[in-house]
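*Asks:* Sequence and predicted structure, then a few things I'm wondering about:
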Amino acid sequence: MSTLIAAEGLGHGYHDEWLFKNLTLGINPGQRVALVGINGAGKSTLLKLLADRFSPLEGKIVKNKAVKIGFLDQEPSFPDGYSISDFIFSLENKQQQLIKEYEELIEDPNPDEKTLNRLYEELSEHNAWEYEHEIKTILSRMGINHLQQKISTLSGGQKKRLALAKLLIEDPEIYVLDEPTNHLDIDTIEWLEKLLTSGNKTILLVTHDRYFLDNVCNTIVELDRGKIYNYNGNYAFFLEKKSEREASDESTFQKNKNLLKKELEWMRRMPAARTVKSQSRVNAFYDLEDKTKQRSDNQKVTLNVKMSRQGNKILELNHIGQTFDDKKIINDFTYVFKRGDRIGLAGKNGTGKSTLLNIITGFLEPEKGNVDVGDTTVYGYYKQGGLAFNEKERVIDIVKSDAEYIKMADGQTISASALLTLFLFPPKKQHGMVEKLSGGEKKRLHLMKVLMQNPNFLILDEPTNDLDIDTLNVLEEFLENFPGVLILVSHDRYLLDKMSEQLFIMEGEGNVSIYNGNYSEYRISLDTPKENPSTKKTTFEETKTASPTKKLSFKEQKELDEIEEKVAEKENEIEELTKLLGMIEATDYLKIQETSAKIDLLNKELEVVMGRWVELSDKTN
């Protein structure tokens, strides 16, 4: 299989520090590769090097000149003064230029008839109608409707979606995507998954979205302490193999540590004038010391700050109404928050999720209704846009501006420096400038500042954007044990499923509905046909109490009697497995998948049994 792009002896770094050295990596046609690693490991840098955005300090990138690479940056830039139309449609592509002219013309309330007819003919002549439909579908999915709008007027999320739309339209030989699901709603993410897995696309991506990663990628490449580890399989396979590697690394480390201790004693006993014969052992000692120093102690972010006391009255929303530009955003919404509420906020982009959060936290006064906040309620609001840090300020000074000492959940008080260390900011980074932090590290610092406020009402608006998966796992563990109220806005379906027990659904046109259950359960409910009350089927329990059967044979009657036992058995099995699913560790993806598959199989078997029950029951009427 011919390699489309390869890195040979690659090395790069910033601020006199190497991110990685001597990396070798090849990508073959049809591979869909996910690059994983902790924040600051160099994932985005490696993507940019492979996409030829700049040259490496060491090594080279080898690729066929004819291979077209499409790159989606985490924060894309655009030419000054461009409209959406100018950016989307390539001057070198005749089909695209015809489509551009056609789309701009039909936006005109009074299009020129002659020009329109000419474009019809030319689009047909160049077989561009199907292409035009594909482009419109992509733009519509990304929420791009007004082609004449200037790019400078778009929000950061809209710009990211615009850059992704252009890349999908161009359909390059290699897709290089840095956090492609950021700023997409869940419906669009699911559509994107299907698009990227259709055909034989070659993809290299960085994403924190574990469902997306598992559904799209067939190869995982881990960047860990400057080294590359390859895993041919999906994310669940990677987790299994990584745990095996780490167990092996731990065993090797302990052996090296014990050996280093013995060698250190030998070094101390050696006379100052060492013989030539001993020099090889001296060199081996220093090599062993370097290996032991380089080994990570598998540190994790520690989230255990103290929660403020919460009273009986928490928060009440009374008949909230809000409009913008005559458009209804929220219409007569009422809710009384209770202790332990875990609410997921779901809905398409632009339906008003951020507006509702701003009303809840008091950043926005509602046009109608009122917000009644309890005396003891302390908000912790992690905003999607992040904090506007002073890039020239030291990391530790940013934390000290809030507090020199912080109270932890166990009652201990620790310094700002110690807390930063728990959040994986070592002393060198603490005393460095914010500008030297990666995007994910800045988000981690933002999260830390929010939790320092000791909130009992925690609001997380897209907390997964740019955070590495290891930090997300720790965040999930913290949220599972968080006793206060939680409101979560996230396009990360895994996080929504695990953390929410209730949903506020922003349906558009001001409607906010409440669903009891998590996101996957909600999606299943949407796919289940709603019954007309007039044609509602008799329930199993109702049939049991109905009049005795009259038209069943002896064999059929026996079968109907046995169905009740079968239904009870399968329902009990499903209930036990569902309980087990909730107890499985978040990182044990294989066990989660295996248990979910068993539940799906039992549900299908139950459906067959119930189908036969309905068939037999109908004969008795």
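*Replies:* Arrived safely, thanks for sending. Numbering: from 1, shown residues only.

*Asks:* From now on I want contacts and neighbour counts done on CA atoms only, so please keep to that.
*Replies:* Will do.

*Asks:* thinking residue 399 is in contact with residue 419, fair?
*Replies:* No: contact status for residue 399 versus residue 419: not in contact, 9.2 Å apart, counting by C-alpha atoms under 8 Å.

*Asks:* Tell me if I am right that residue 371 is in a strand.
*Replies:* Yes: assessed with DSSP: H, G, I helix; E, B strand; the rest coil, residue 371 lies in a strand.

*Asks:* hmm, back to that, overlap in contacts, residue 399 and residue 419.
*Replies:* Counting by C-alpha atoms under 8 Å, 6 or more residues apart in numbering, residue 399 and residue 419 have no contacts in common.

*Asks:* thought residue 98 was touching residue 123?
*Replies:* Yes: using C-alpha under 8 Å, residue 98 makes contact with residue 123 at a distance of 6.7 Å.

*Asks:* Tell me how far stretch 80-93 lies from the chain's centre.
*Replies:* Computed by C-alpha atoms, centre = their mean, to the nearest Å, the chain-centroid distance of stretch 80-93 equals 30 Å.

*Asks:* show me where the stretch 101-250 of the chain has helices.
*Replies:* Remark: helices assigned in the stretch 101-250 of the chain by DSSP state H, counting those that start in this stretch are 113-125, 129-141, 156-170, 186-196, 210-216, 235-269.

*Asks:* nearest to residue 618, of the ones you listed?
*Replies:* helix 186-196 (39.1 Å; C-alpha to C-alpha).

*Asks:* And that closest one, what's buried?
*Replies:* By 16 or more other C-alpha atoms under 10 Å, the buried positions in helix 186-196 come out as 186, 188, 189, 192, 193, 196.

*Asks:* tilt between it and helix 156-170?
*Replies:* Angle, helix 186-196 to helix 156-170, by axes from the mean of the first three to the mean of the last three C-alpha atoms, to 10 degrees: 20 degrees.

*Asks:* Strands of the stretch 251-400 of the chain, residue ranges please.
*Replies:* 315-324, 327-337, 342-347, 368-373, 379-382 (DSSP state E, counting those that start in this stretch).

*Asks:* Which elements pack onto the first one?
*Replies:* On a contact count with 3 or more C-alpha pairs under 8 Å, 6 or more residues apart in numbering; DSSP states H and E, strand 315-324 meets strand 327-337, strand 368-373.

*Asks:* Alongside the first one, take a look at this:
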Amino acid sequence: MSIISVTNLTFAYEGSYDNIFEHVSFQLDSDWKLGFTGRNGRGKTTFLNLLLGKYEYSGHISANVSFEYFPFHVDDKGAMTMDIVAEIVPDVVQWQLIRELSLLQLSDDVLYRSFDSLSNGEQTKVMLAALFLKDNRFLLIDEPTNHLDLHARKLVGEYLRSKSGFILVSHDRSFLDHCVDHILSINKTNIEIQKGNFSAWWENKRRQDQYELASNEKLIKDIKRLSDSAKRTGKWSDEVEKSKNGTRNSGSKVDKGYIGHKAAKMMKRSKNIEQRQQSAIQEKSRLLKNIETADRLQIHPLPYHKNELVECDHVSIFYGSNVVCKDVNFRVEKGDRIALCGANGSGKSSLLKLICDEDIPHTGVARKDQQLKISYVSQDTSNLGGQLSDYAASQGIDESLFRAILSKLDLSRLQLEKDISTFSAGQKKKVLLAKSLSEQAHLYIWDEPLNYIDVISRMQIEELLLEYAPTLLFVEHDSEFCANIATKVIEL
């Protein structure tokens, strides 16, 4: 066990006036299983890169362990998998590698295939096995679940649960719950650490937010009451001061000693009220700094004149001699929210593209009305770049609405003025989702819409879909999202 200490860390990218981190201090135990969470663009990957020494910063990071980042960069994906593992772990011991692969339910046959012939899930498992063969390393595991199917996520979760000494960046709630014992969260104004899994952290945060909102409401009332009281006391004080001179016409003598004593009491009361008011204002200023806003989203599905929108009739998809799915039959009817499930490589994305009229080699028929309007969210964000205004114009969507949705998904006004190519992976995915939410459509087809998307935004999207109930056909490996949203599940 050793301590990783972060002291007074401050960092901003070169040319930027905005600090990603400002005077941040905390300590980590190198034996912990840390889940790392925070909204997109808050600096999770940046922090991992700071641990790796990739950027200059002010402050201090000290540790008695070396850091190792996942996923590894693979230069030659056509190389034999065993050779790639040997590059990652030069002193690899064969039986230890086979043991790790076995824990991940992966046959050692994969070692003697080219790396690019492995599925995304197989590649992830091989690299994780190599990662945990490194001794005296604190492991920085950055979103290992993207593109992993539900079964693979469960396996990887079980594997990580048996390990320790890592930071795991993930937005999959059930995955985090399964394999971490502490949560490291990047909030609006600080970084905090809490013992327990994600659900425990979220419940504590929800309670803290509710307490702060209630305290804030009480302090607002107290400040108003004290302010009103101060005005009344000031008015009374003026009246007392005037009475010192007495009423000339009355002929009566004024007891100036009594009035002076009364004025002094009024002054003391006024000072007490002022001090209490300032104290309440200071206490209020400490509240609400880390409450996350999650404004209500909207979607505008179009009514459709038929109950059936799409029918797949004995559809088989193939690439060369490889049949990826065979004899698929299902219907999409009005109001359905269908989760298309299956292992990686089972043809889910190809089927969605076929329905969207892409040229996919197939037999059988995917029927739909030519008048059917579809809004599609792709897995791929690699082609995104340029200004948001140009992107909105190219997609034929209302720019004001598009920007408003992105703001609700926690993109700042400053971020909205930047080139899309500089966005984080999660922010790029939000661009595709905001585009879809800006479109009026009969059917929404979303292919892994939540990849890289932060937890709070996932919950926003869940609430939106449950409230507006659009017809939706989607592929998603977040088990909690599927359980909450899907009205039907189709297994390939």
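*Replies:* That came in fine, so what should we check first? Because the structure is predicted, anything quoted here is derived from the model rather than measured.

*Asks:* And the TM-score between them?
*Replies:* Superposed pair, TM-score by TM-score structural alignment, normalised by the length of the second structure: 0.78. Supporting alignment: 443 aligned residues with a C-alpha RMSD of 3.7 Å.

*Asks:* can you tell me which residue in the second structure aligns to residue 318 of the first structure?
*Replies:* Aligned by TM-score structural alignment, residue 318 of the first structure pairs with residue 313 of the second structure.

*Asks:* Show the contacting residues for that match.
*Replies:* 327, 328, 329, 330, 364, 365, 366, 367.

*Asks:* Ok, residue 349 of the first structure next?
*Replies:* Listed by C-alpha under 8 Å, 6+ apart, the contact partners of residue 349 of the first structure are 184, 185.

*Asks:* one more time with 6 Å, if that's ok
*Replies:* residue 185 (C-alpha atoms under 6 Å, 6 or more residues apart in numbering).

*Asks:* Under the alignment, what does it map to in the second structure?
*Replies:* Residue 349 of the first structure maps onto residue 344 in the second structure, by TM-score structural alignment.

*Asks:* distance of that match from residue 146 of the second structure?
*Replies:* Applying C-alpha to C-alpha, to the nearest Å, the value for residue 344 of the second structure to residue 146 of the second structure is 11 Å.

*Asks:* Now do the nearest residue to residue 418 of the second structure once chain neighbours are set aside: how many residues are near it, please.
*Replies:* Using C-alpha to C-alpha, 6 or more residues apart in numbering and skipping the chain neighbours, the partner closest in space to residue 418 of the second structure is residue 387 (6.8 Å). When neighbours are defined as other C-alpha atoms under 10 Å, residue 387 of the second structure has 14 of them.

*Asks:* Also residue 205 of the second structure?
*Replies:* 15.

*Asks:* cool, the one 3 residues further on as well?
*Replies:* Counted with other C-alpha under 10 Å, the neighbours of residue 208 of the second structure add up to 15.

*Asks:* aligned partner of it in the first structure?
*Replies:* Aligned partner of residue 208 of the second structure by TM-score structural alignment: residue 245.

*Asks:* thinking again about what came up before, I'd like the buried residues of helix 186-196 of the first structure as a markdown table, with distance to residue 565 of the first structure appended.
*Replies:* Converted to a markdown table, these look like this (distance: C-alpha to C-alpha, whole Å):
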| residue | distance to residue 565 of the first structure |
| --- | --- |
| 186 | 40 |
| 188 | 43 |
| 189 | 42 |
| 192 | 44 |
| 193 | 41 |
| 196 | 45 |
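
*Asks:* circling back to that earlier point, turn the helices and strands packed on strand 315-324 of the first structure into TSV, columns for mean neighbour count and distance to residue 11 of the first structure.
*Replies:* Listed next are these as TSV, based on neighbours: other C-alpha atoms under 10 Å; distance: least, C-alpha to C-alpha, whole Å:
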stretch	mean neighbour count	distance to residue 11 of the first structure
strand 327-337	17	50
strand 368-373	17	54
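
*Asks:* which stretch among these comes nearest residue 164 of the first structure?
*Replies:* The nearest among those, by C-alpha to C-alpha, is strand 327-337 at 27.0 Å.

*Asks:* tell me, that closest one lands on which residues of the second structure?
*Replies:* Using TM-score structural alignment, strand 327-337 of the first structure pairs with 322-332 in the second structure.

*Asks:* Mean per-residue distance, that stretch versus the first structure.
*Replies:* Its matched residues in the first structure lie on average 2.3 Å from stretch 322-332 of the second structure after superposition (mean C-alpha distance after the TM-score superposition for the first structure).

*Asks:* and the nearest residue to residue 368 of the second structure once chain neighbours are set aside, what does it touch?
*Replies:* Nearest residue to residue 368 of the second structure in three dimensions, chain neighbours excluded: residue 310, at 4.8 Å (C-alpha to C-alpha, 6+ apart). Applying C-alpha under 6 Å, 6+ apart, we find residue 310 of the second structure in contact with 331, 332, 367, 368.

*Asks:* any idea how far residue 346 of the second structure is from residue 310 of the second structure?
*Replies:* 20 Å.

*Asks:* Repeat that for residue 196 of the second structure.
*Replies:* For residue 196 of the second structure relative to residue 346 of the second structure (C-alpha to C-alpha), the value is 36 Å.

*Asks:* before we move on, the earlier item: looking at the strands of the stretch 251-400 of the first structure, which is closest to residue 301 of the first structure?
*Replies:* Of the strands of the stretch 251-400 of the first structure, nearest to residue 301 of the first structure by C-alpha to C-alpha is strand 379-382, at 17.1 Å.

*Asks:* Just give me the mean distance for the closest one relative to the second structure.
*Replies:* Mean for strand 379-382 of the first structure is 1.5 Å (mean C-alpha distance after the TM-score superposition for the first structure).
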